[in-house]
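Undergrad: no sequence on hand, only this structure:
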């Protein structure tokens, strides 16, 4: 599933490719992707004549800001946007096509068919599901150490599932949770209430650092991810823990281990990320 860096890269690409263009009509070939309204014809009618003013992001969701509406789109496992000339053949698994006024088409392709689209009047999307319950935006100004610490306070949740819970921190997924915990030298099975103030500060800093570097690299192309121009991300070449089971830790040489935690494959270094809080780390 694309995580914050991949979605942010797609956002930036689409901002360049479609901002300022007007939607003339919309073709929907897979009804279940359209969640709101639950009528594809109404969805298409509402979008006709709307101009895409900007493309924004909240967590892992794209927000296409239109004249009077906001289109909230979640890519789920393998959703993908691309801009094509209308003369180009439509690829298999293309489920929604936004026909634009300049003769190009914004096409949504989704092999797994898990993606969703919600349409809201301007100003209502952040107060309604699916965005209403999202937690702190880790690259936003509100993601302070104090705010992050308040979210974790009093919770006995293991830290890896805590980071994956979108109601606490929005946008983090399996890849970047593993990478941030490695950077902060925190074992993924530690509980949030066991973390010292110093460890919380290290984790907060690691989340921001990891995500910013991943965005700069265009995200990680682990499976099928590409940006809106069909380009791969490059951060996978810099991963320290995720996907490196059995390979030597680049800090200490110990083989990276993989466990299943909360149903998710989890990678860590057993030497750099000890199971217990080390003496003197308060």
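TA: That came through fine. As the structure is a computational prediction, the values presented were derived from the model and not from experiment. Numbering: from 1, shown residues only.
Undergrad: CA atoms for contacts and neighbours, from now on please.
TA: Fine.
Undergrad: how many residues are close by residue 255?
TA: Using other CA atoms under 10 Å, residue 255 has 18 neighbouring residues.
Undergrad: need the contact list for it.
TA: Contacts for residue 255 (CA atoms under 8 Å, 6 or more residues apart in numbering) come out as 245-249, 269.
Undergrad: the structure to be compared is supplied as follows:
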């Protein structure tokens, strides 16, 4: 499932290509992927200029010039492709937004969605999300204050969207490895130095993943060489049986709250 770095990468690349462009056609092949009728969706979206694309947690917000917002959550298996009919992937397309002869394809939206809201409705929809971990206002002191109030395992707390926004299965494991903490550690058992290390690890891992294009393997457009660049840099995620790059011990796989979890039992404490 795409997490904060993947959606941030999408945001930057799509803003470069689509900001200020007008939607010339709207095709909906799966009405369950939207929240209103196909006819009304097309009426409110078609011919609108795309003012900008923002990210909040694992969502993208496509701001239209009529004041409406397209709220995207790709969920498990969802991805996007921007290009022409000739170079589009040979996959089932749930929604297509056209910009002249180029189109933004939404693929794999079986669990994901592209919903249309007003500005106020989208604020209400995202109201229960926790703070953004890379915002300048989210300081070490703010994190320690939040972390000190939490109980439960470290991994499950990190991907709790009401605690922090945008971290999921992959980056919770990568952050724990970077901080040399086991994902099974209890939040209320960490001392302040471990909390500080966790904060710096979180910011370091997420920033590096954004710079490298995240771990999503499908390119966003033809000749896209950035998207998915972080995959080769994962230290523990999907690395079961491989040697830890820090200590050489084999990476192990377990389950925490039904989520696959990867860690090094030797150098994570």
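TA: Thanks, I have it. For clarity, every value in this text was computed on a predicted model and none was experimentally measured.
Undergrad: hmm, back to that, dump the contacts of residue 255 of structure 1 into TSV; add distance to residue 202 of structure 1, neighbour count and secondary structure as well.
TA: TSV is the format used below for these (distance: CA to CA, whole Å; neighbours: other CA atoms under 10 Å; DSSP: H, G, I helix; E, B strand; the rest coil):
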residue	distance to residue 202 of structure 1	neighbour count	secondary structure
245	24	17	coil
246	26	13	coil
247	25	15	coil
248	23	16	strand
249	19	21	coil
269	17	30	coil
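Undergrad: tell me which of these is nearest to residue 24 of structure 1?
TA: If you rank the contacts of residue 255 of structure 1 by distance to residue 24 of structure 1 using CA to CA, residue 245 comes first, at 49.1 Å.
Undergrad: now which residue in structure 2 aligns to that closest one?
TA: Matched by TM-score structural alignment, residue 245 of structure 1 corresponds to residue 240 in structure 2.
Undergrad: surely that match and residue 251 touch.
TA: Yes - using CA atoms under 8 Å, residue 240 of structure 2 is in contact with residue 251, at 4.9 Å.
Undergrad: residue 23 of structure 1: what secondary structure?
TA: Assigned by DSSP: H, G, I helix; E, B strand; the rest coil, the conformation of residue 23 of structure 1 is strand.
Undergrad: rewinding a little: need the contacts of residue 255 of structure 1 in TSV (columns: distance to residue 156 of structure 1).
TA: Output for those, formatted as TSV (distance: CA to CA, whole Å):
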residue	distance to residue 156 of structure 1
245	27
246	30
247	31
248	31
249	28
269	22
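Undergrad: rewinding a little: contact partners for the match of residue 245 of structure 1?
TA: 250-253, 262.
Undergrad: repeat for residue 42 of structure 2
TA: Contacts of residue 42 of structure 2 by CA under 8 Å, 6+ apart are 26-27.
Undergrad: rerun at 6 Å
TA: residue 26 (CA atoms under 6 Å, 6 or more residues apart in numbering).
Undergrad: that one matches what in structure 1?
TA: Match for residue 42 of structure 2 (TM-score structural alignment): residue 44.
Undergrad: for the equivalent of residue 226 of structure 1 over in structure 2, which non-adjacent residue is closest in space?
TA: Using TM-score structural alignment as the criterion, residue 226 of structure 1 maps onto residue 219 of structure 2. Of all residues not flanking residue 219 of structure 2 in the chain, residue 227 sits nearest, at 5.7 Å (CA to CA, 6 or more residues apart in numbering).
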